[in-house]
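In: Predicted structure and sequence below. I'll ask about it afterward.
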Amino acid sequence: MEALEAVAIGAAGVVAGGMNAVVGSGTLVTFPTLLAFGYPPVVANVSNNIGLVPGSMSAAYGYRRELRGQRGRVLRFAVASLVGGLTGSLLLLKLPESTFDAVLPALILIACVLVLLQPRLNRWLSNRKGGPRHKDGGVPVWCGVLGTGVYGGYFGAAQGVLMMGLFGAFLDEDLQRLNAVKNVLGSVVNGVAAVVFIIVADVSWAAAAVVATGATIGGLIGARIGRRLSPTVLRGIIVAVGLTASVAVIVR
């Protein structure tokens, strides 16, 4: 790997790690960067996934204060993310990329709408049920986390947007605390997918290592910035990134 290539991929990793900590969609930075340097799509996707794992872990660590009191919720959803990530990574090795690309823009746009309307949905559901909503969302949210895990293991771009849209619509919780859970679950999905890819797929270890270095730094920086954002600003960033991700996937 030449110096210019390493610097460019490392910088993309920093940006992606920061984006994933705040909202997600960091793959939309690192994946095209790897493609631009001539990596085959599947190799780029696999190497990118492995490289982003340390960044997801550093982001989760950065949000450790917001994770307090959420152990039960994290463990329940982590099971869904584990199964989903495993399933999605296996699908990547079997299905054409066009299978998910066909529905991805619609999923991201729906997630953006859910995030944008979260305050109204909170009030409407609470009034309709006559009390506070279930803190964990029950079976529907667990299945939704499973679905986002499948997608995350397959490709991963905007996985965080989808998850935050799901959480915002069904969970009566502070947005920053939900973002902390999102970072942990992203680590689970990327981690289990990485294990599968290491065992059965072709990996560019040089590219993965450079992405990992950048993403780890970016994850810590992103967590520091993201934790200071107000719910309104954070919601706006999620929607903006989600809309950008939709356009990027459509024109890709």
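Out: Perfect, I can see it now. Numbering: from 1, shown residues only.
In: contacts and neighbour counts: CA atoms only from here.
Out: Will do.
In: Give me the neighbour count for residue 37.
Out: 12 (other Cα atoms under 10 Å).
In: for it, what are its contacts?
Out: residue 5 (Cα atoms under 8 Å, 6 or more residues apart in numbering).
In: for residue 11, same thing?
Out: Contacts of residue 11 (Cα under 8 Å, 6+ apart): residue 214.
In: Quickly note the distance from it to residue 20.
Out: From residue 11 across to residue 20, the span is 14 Å (Cα to Cα, to the nearest Å).
In: same thing with residue 34?
Out: For residue 34, the distance to residue 20 - Cα to Cα - is 18 Å.
In: For residue 91, grab the count of nearby residues.
Out: Around residue 91 there are 17 other residues, counting by other Cα under 10 Å.
In: Could you do residue 237 as well?
Out: Neighbour count of residue 237, defined by other Cα under 10 Å: 17.
In: Isn't it up against residue 25?
Out: No - between residue 237 and residue 25 there is no contact under Cα atoms under 8 Å: 11.5 Å.
In: how about the host helix or strand of residue 18: buried residues?
Out: Element membership for residue 18, per DSSP states H and E: helix 3-22. If you call a residue buried by 16 or more other Cα atoms under 10 Å, then helix 3-22 has these buried ones: 5-6, 8-22.
In: Any idea how many residues pack against the closest residue to residue 100 other than its chain neighbours?
Out: Of all residues beyond its chain neighbours, the one nearest residue 100 is residue 151 (7.9 Å), with distances taken as Cα to Cα, 6 or more residues apart in numbering. As a burial measure, residue 151 scores 25 neighbours (other Cα under 10 Å).
In: Next, the contact list for residue 151, please.
Out: 84, 85, 88, 100, 159.
In: hmm, back to that, in the helix or strand following the helix holding residue 18, which residues are buried?
Out: Next helix or strand after helix 3-22 toward the C-terminus (DSSP H and E): helix 27-36. Buried residues in helix 27-36, counting neighbours by 16+ other Cα under 10 Å, are found at 27, 28, 29, 30, 31, 32, 33, 34.
In: Just to check, the last one is in contact with residue 46?
Out: No - the pair residue 34 and residue 46 fails to qualify as a contact (Cα under 8 Å) at a distance of 10.7 Å.
In: what's the angle from the helix ranked longest in the chain to helix 3-22?
Out: Secondary structure of the chain per DSSP state H: the longest helix is helix 175-200. Counting by axes from the mean of the first three to the mean of the last three Cα atoms, to 10 degrees, helix 175-200 lies at 140 degrees to helix 3-22.
In: second one coming, line it up with the first:
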Amino acid sequence: MSLFEAVAILLAGCAAGTINTVVGSGTLITFPTLLAFGVPPVTANVSNTIGLVPGSLSGAVGYRRELAGQRSRVLRLCSASALGALVGAGLLLKLPPGAFEAIVPVLIVLGCVLVIAGPRISSWIARRHEASGGLPVNGAWWVWPLVAATGVYGGYFGAAQGVLLMAVLGIGIDETLQRLNGAKNVLVAVANGVSGIVFAVVADVDWLVVVIIACGAIAGGQLGAAYGRRLPPTVLRWFIVAVGAIAVAAFLL
């Protein structure tokens, strides 16, 4: 690996760490960068997944104030992310390369639509639960299985995993977007971490790439937390949608 390639991957990792902390889809920066420098697709995917874990943890630390009071909720949902990630990692190792990616654009578009419609859907759900005292603290019953489903996707590829998670959490849990964003960073870190452990044991990992991406992602996680947590809810919502739209375009073009 040349110095130029190392610097480019480091900067890509920093950008990915920043975007992942605020929304998600940082993989759309690092993955194509690795492919451009000749890293085989599967190796690039698994190395990228492991390398971005420290960035997600860095972002979660940056959102620690927003995470206050969410311990039981986050721990419960972490089990869903972990279980889903195990399934997703297994799919990556067993299925043909294009089998799952065919529905990725559809999932991202659905996530964007849900983010836009989130306030209205949340209000409708809240009204439905008023008679029984409102939504449970941990969210509607379907939040756990849908978080597990996003974990499957995250374990397989992961681009725009954050967009999908924010759609699920924003609709199913009565909480502010910024606090849910903090929870999202933890859930993504768990999904990537669990699948990363699987890949480290059974897949071909480029550990130099992992270290370089991790260094950039850690710095990016702090940058994303510093600026992302200041965004007003409406701005954050539309930023999520914009990132999701770019992700769809990247997959289709």
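Out: Thanks, I have the structure now. All values reported here derive from a predicted model rather than from experimental measurement.
In: From residue 101 of structure 1, how far off is the residue nearest to residue 100 of structure 1?
Out: Taking Cα to Cα, one finds residue 151 of structure 1 at 10 Å from residue 101 of structure 1.
In: ok, back up a step: which residue in structure 2 aligns with the residue nearest to residue 100 of structure 1?
Out: Counting by TM-score structural alignment, residue 151 of structure 1 corresponds to residue 153 in structure 2.
In: What distance do you get for that match to residue 51 of structure 2?
Out: Distance, residue 153 of structure 2 to residue 51 of structure 2, using Cα to Cα: 17 Å.
In: what's the answer for residue 66 of structure 2, then?
Out: Distance from residue 66 of structure 2 to residue 51 of structure 2, by Cα to Cα: 25 Å.
In: Mind checking which of these two has more residues around it?
Out: More crowded of residue 66 of structure 2 and residue 51, by other Cα under 10 Å: residue 51, with 30 against 19.
In: Tell me the secondary structure of that one, please.
Out: Reducing the assignment at residue 51 of structure 2 to three states with DSSP: H, G, I helix; E, B strand; the rest coil gives helix.
In: So it sits against residue 218, correct?
Out: No - taking contacts as Cα under 8 Å, residue 51 of structure 2 lies outside contact range of residue 218: 9.5 Å.
In: From the chain's centroid, how far away is stretch 136-146 of structure 1?
Out: Chain-centre distance of stretch 136-146 of structure 1: 16 Å, with Cα atoms, centre = their mean, to the nearest Å.
In: let me fix that: stretch 32-51 of structure 2
Out: For stretch 32-51 of structure 2 - counting by Cα atoms, centre = their mean - the centre lies 17 Å from the chain centre.
In: And the contacts of residue 151 of structure 1, which of them are buried?
Out: Buried residues within the contacts of residue 151 of structure 1, counting neighbours by 16+ other Cα under 10 Å: 84, 85, 88, 159.
In: so what's the third one up against?
Out: By Cα under 8 Å, 6+ apart, residue 88 of structure 1 lies in contact with 149, 150, 151, 152, 153, 154, 155, 193.
In: now, which of the residues you listed lie within helices?
Out: Taking DSSP H as the definition of helices, the contacts of residue 88 of structure 1 contribute 149, 150, 151, 152, 153, 154, 193.
In: Helices of the stretch 1-150 of structure 1, start to end?
Out: For the stretch 1-150 of structure 1, the helices defined by DSSP state H, counting those that start in this stretch cover 3-22, 27-36, 41-62, 71-92, 98-101, 104-116, 118-129, 138-154.
In: got the ones you listed as TSV, with distance to residue 242 of structure 1 columns?
Out: Converted to TSV, these look like this (distance: least, Cα to Cα, whole Å):
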stretch	distance to residue 242 of structure 1
helix 3-22	11
helix 27-36	11
helix 41-62	18
helix 71-92	21
helix 98-101	15
helix 104-116	6
helix 118-129	15
helix 138-154	14
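In: Which one of these lies nearest to residue 247 of structure 1?
Out: helix 104-116 (7.5 Å; Cα to Cα).
In: Can you pull out the residues in contact with the closest one?
Out: Contacts of helix 104-116 of structure 1 from elsewhere in the structure, counted by Cα under 8 Å, 6+ apart, are 158, 161-166, 168-169, 235-236, 238-239, 242-243, 245-247, 249-250.
In: can you check stretch 137-147 of structure 1 too?
Out: Against stretch 137-147 of structure 1 from outside (Cα under 8 Å, 6+ apart): 76, 77, 80, 81, 83, 84, 163, 166, 167, 170, 171.
In: Export the residues you listed as TSV, with columns for distance to residue 94 of structure 1.
Out: Written out in TSV, the entries for these read as follows (distance: Cα to Cα, whole Å):
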residue	distance to residue 94 of structure 1
76	28
77	26
80	21
81	20
83	17
84	15
163	24
166	27
167	30
170	33
171	34
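In: Which PyMOL command selects the buried ones in these?
Out: A single PyMOL command selects the buried members of the contacts of stretch 137-147 of structure 1 (16+ other Cα under 10 Å):
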select buried, resi 77+80+81+83+84+163+166+167+170+171
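In: Closest to residue 189 of structure 1 out of the contacts of stretch 137-147 of structure 1?
Out: Nearest member of the contacts of stretch 137-147 of structure 1 to residue 189 of structure 1, counting by Cα to Cα, is residue 81, at 5.5 Å.
In: From residue 59 of structure 2, how far out is residue 225 of structure 2?
Out: Taking Cα to Cα as the measure, residue 225 of structure 2 and residue 59 of structure 2 are separated by 6 Å.
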